[in-house]
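please find the sequence and the predicted model below.
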Amino acid sequence: MNYPKLNEYRMLNQHAKKGQILFVGSSLMEGFPIYEMQLTLNFGLDRVIYNRGIGGTTTSDLLQSMDACIFELEPSKLFINIGSNDIAAAGNDGYSKDALLKNYNDILDQIKERLPQCEVFVMAYYPINAQADFGIDQAEKTAMFATRTNANILEANAAIEQLAKQHSFSFINVNEGLTDKDGNLKPEFTVEGIHLWPNAYTVILNNLRKYL
């Protein structure tokens, strides 16, 4: 867990409006430049969008930081993208879909209990590209994509979609336009096959706007 970032969010929350729109998750959410985009694009929104993503976060980490990342803000809409680091076998125990789903279920249970009026959107995981050459050492690349594969991501997406339905939350897949004909994340959208450039978030935001 990135404790300096968590402490920063606790301080920022003291100045944030309640009842706004909230993005939460790991680095793939932290890197979403929604602040800049909401300033320059005509959203027509009457609410502010806050981002409380933290790089490196797993579902276990979020379970320990939900007050600072979610509940202190009392959002009216919540967009959550968490678990990609679980799929990447973060930690010593490797990747377990069952463990991911158990933690995700606990997260959604707490949200439903503490924010009963909040509109919750469980976001599909983004695809990856393990094929293109991004100048990464082969050993590092092998480790990066050992379990973070598009097959595992698709399987996890199907599972969290069912989980969202069980909680009467919305599951949304905003990945249209991100992939090539083989289902890989387009090389021009990604730093190293996982993390996204702003042009990718522009595509995602266009897909996401109807839910805002």
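Cool, the structure landed. Residues are numbered from 1 along each chain as shown.

going forward, measure contacts and count neighbours with C-alpha atoms only.
Will do.

could you measure from the residue nearest the centre of the chain over to Asn42?
The centre of the chain sits closest to Asn81, judged by Cα atoms, centre = their mean, with a distance of 2.4 Å. According to Cα to Cα, to the nearest Å, Asn81 and Asn42 sit 24 Å apart.

next one: Lys97
Where Asn42 is concerned, Lys97 sits at a distance of 39 Å (Cα to Cα).

more neighbours, these two?
Ranked by neighbour count (other Cα atoms under 10 Å), Lys97 and Asn42 place Lys97 first, with 15 against 8.

and the closest residue in space to that one that isn't next to it in sequence, which helix or strand is it part of?
Nearest residue to Lys97, sequence neighbours excluded (Cα to Cα, 6 or more residues apart in numbering): Ala156, at 7.1 Å. Assigned by DSSP states H and E, Ala156 falls within helix 150-166.

report the distance from that helix to the chain centre.
Once both centres are worked out by Cα atoms, centre = their mean, to the nearest Å, helix 150-166 turns out to sit 13 Å from its chain's centre.

stretch 171-179: how far from the chain's middle?
12 Å.

quick one: the helices in this structure?
Counting by DSSP state H, the chain has helices at residues 3-13, 27-30, 34-40, 59-64, 66-69, 84-87, 97-114, 138-144, 150-166, 198-208.

what's the most buried one of those helices?
helix 84-87 (a mean of 23; mean count of other Cα atoms under 10 Å).

contacts for that one?
Residues lying outside helix 84-87 but in contact with it, judged by Cα atoms under 8 Å, 6 or more residues apart in numbering, are 26, 56-59, 95-97, 100, 125, 147-148, 152-153.

rebuild those as CSV, extending it with distance to Tyr3.
Formatted as CSV, the contacts of helix 84-87 follow (distance: Cα to Cα, whole Å):
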residue, distance to Tyr3
Ser26, 13
Gly56, 11
Thr57, 11
Thr58, 14
Thr59, 15
Tyr95, 24
Ser96, 25
Lys97, 26
Leu100, 22
Tyr125, 24
Thr147, 26
Arg148, 25
Asn152, 29
Ile153, 28
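
contact partners for the closest residue to Leu101 other than its chain neighbours?
Of all residues not flanking Leu101 in the chain, Ile160 sits nearest, at 7.1 Å (Cα to Cα, 6+ apart). Residues in contact with Ile160 (Cα under 8 Å, 6+ apart) are Leu101, Val122, Ala124, Phe171.

and the comparison structure, right after this:
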Amino acid sequence: MKNFSGMNKLCKKGQTVFFGSTTLSQMDLGDLMGNSTNSHIYNRSKDGLTIDQAQKIIGECACELQPSRLLINIGEEDIESADFKVDSFISKYEWLLYQLHTHCELCTMYIISVMSDNPKAVKLNRELAKLAKDTGCVFINVAHNTPWSFISSVKPYIRSFPISFAEAMQYAG
């Protein structure tokens, strides 16, 4: 996390931040930049990140950057644990969101569903969608996507300018 703190000093505040575990840490977020946004995108994701670890590093990974958009994808490691309980996970996630809402003013937060074949993922994603609604976040369902289509599913949420009709048709259906 020392690397993130050092890099954050060079970053522009009020931009888009991705914060999550393995899926996000391995994404080539440069592909998202393209023509989708005229702002910076910072990836503060970490391989193997669990909800407990996320709570400890959220300050360095997101709060310091004061993002205007924060896309969060946590849970893929947690769900594989033998003692995973959806209710406990959601409680910890809610606390994480509370910390973010408290420290990141004027930030729109997006909860990205967990991409997992684990049978518990359906219930978890249902609860994440409910949590997003209850906490003023936006839920992005990418549960059935491949890593490649994940990028196309997220692109509309990081736009910083209006979408044209032709571009809207690309995302339809």
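In hand now; what should we look at? Please read these numbers as outputs of a predicted model, since none were measured by experiment.

fetch the TM-score of the aligned pair.
Once superposed, chain against chain, the TM-score is 0.85 (TM-score structural alignment, normalised by the length of the second structure); 158 aligned residues with a Cα RMSD of 1.5 Å.

ok, now how distant is Phe4 of the second structure from Ser91 of the second structure?
With distances taken as Cα to Cα, Phe4 of the second structure is found 26 Å from Ser91 of the second structure.

quick revisit: which residue lines up with the residue nearest to Leu101 of the first structure in the second structure?
Counting by TM-score structural alignment, Ile160 of the first structure lines up with Leu128 in the second structure.

roughly how far does that match sit from Tyr110 of the second structure?
Distance from Leu128 of the second structure to Tyr110 of the second structure, by Cα to Cα: 11 Å.

what touches both of these two?
Common neighbours of Leu128 of the second structure and Tyr110, using Cα under 8 Å, 6+ apart, are Phe139.

which residue in the first structure lines up with Glu105 of the second structure?
In the first structure, Glu105 of the second structure lands on Pro116 (TM-score structural alignment).

and for Ile74 of the second structure?
Matched across to the first structure, Ile74 of the second structure falls on Ile82, judged by TM-score structural alignment.

so who does that match touch?
Applying Cα under 8 Å, 6+ apart, we find Ile82 of the first structure in contact with Val24, Gly25, Ser26, Thr57, Thr58, Thr59.

the fourth one matches what in the second structure?
Under the alignment defined by TM-score structural alignment, Thr57 of the first structure is paired with Leu49 of the second structure.

same question, the third one
Using TM-score structural alignment as the criterion, Ser26 of the first structure maps onto Ser21 of the second structure.

show me the contacts for that match.
Neighbour list for Ser21 of the second structure: Ser45, Lys46, Asp47, Gly48, Leu49, Thr50, Asn73, Ile74, Gly75, Glu76, Glu77 [criterion: Cα under 8 Å, 6+ apart].

now do Tyr104 of the first structure
So Tyr104 of the first structure contacts Thr59, Gly83 (Cα under 8 Å, 6+ apart).

counterpart of it in the second structure?
Aligning on TM-score structural alignment places Tyr104 of the first structure opposite Tyr93 in the second structure.

I'd like the distance between that match and Leu100 of the second structure.
Distance, Tyr93 of the second structure to Leu100 of the second structure, by Cα to Cα: 11 Å.

still on that earlier bit, so which of the contacts of Ile82 of the first structure belong to strands?
Using DSSP state E, Val24, Gly25 are the members of those that sit in strands.

the contacts of Ile82 of the first structure into CSV, with extra columns for distance to Gln166 of the first structure?
Converted to CSV, the contacts of Ile82 of the first structure look like this (distance: Cα to Cα, whole Å):
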residue, distance to Gln166 of the first structure
Val24, 20
Gly25, 20
Ser26, 23
Thr57, 24
Thr58, 22
Thr59, 18
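
and which of the contacts of Ile82 of the first structure is nearest to Cys69 of the first structure?
Closest to Cys69 of the first structure out of the contacts of Ile82 of the first structure is Val24 (6.9 Å), distances taken as Cα to Cα.

pretty sure that closest one contacts Pro75?
No - Val24 of the first structure lies out of contact with Pro75 (Cα atoms under 8 Å); the separation is 11.0 Å.

which neighbours do those two share?
With Cα under 8 Å, 6+ apart, Val24 of the first structure and Pro75 have no common neighbours.

would you format the helices of the first structure as TSV with distance to Asn175 of the first structure included?
Formatted as TSV, these follow (distance: least, Cα to Cα, whole Å):
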stretch	distance to Asn175 of the first structure
helix 3-13	27
helix 27-30	13
helix 34-40	17
helix 59-64	21
helix 66-69	24
helix 84-87	15
helix 97-114	21
helix 138-144	21
helix 150-166	12
helix 198-208	6
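
to Leu178 of the first structure, which of those helices lies closest?
Taking Cα to Cα, helix 198-208 is the member of the helices of the first structure nearest to Leu178 of the first structure, at 6.9 Å.

tell me the contacts of Ala124 of the first structure?
So Ala124 of the first structure contacts Asn81, Asn157, Ile160, Glu161, Phe171, Ile172, Asn173, Val174, Asn175 (Cα under 8 Å, 6+ apart).
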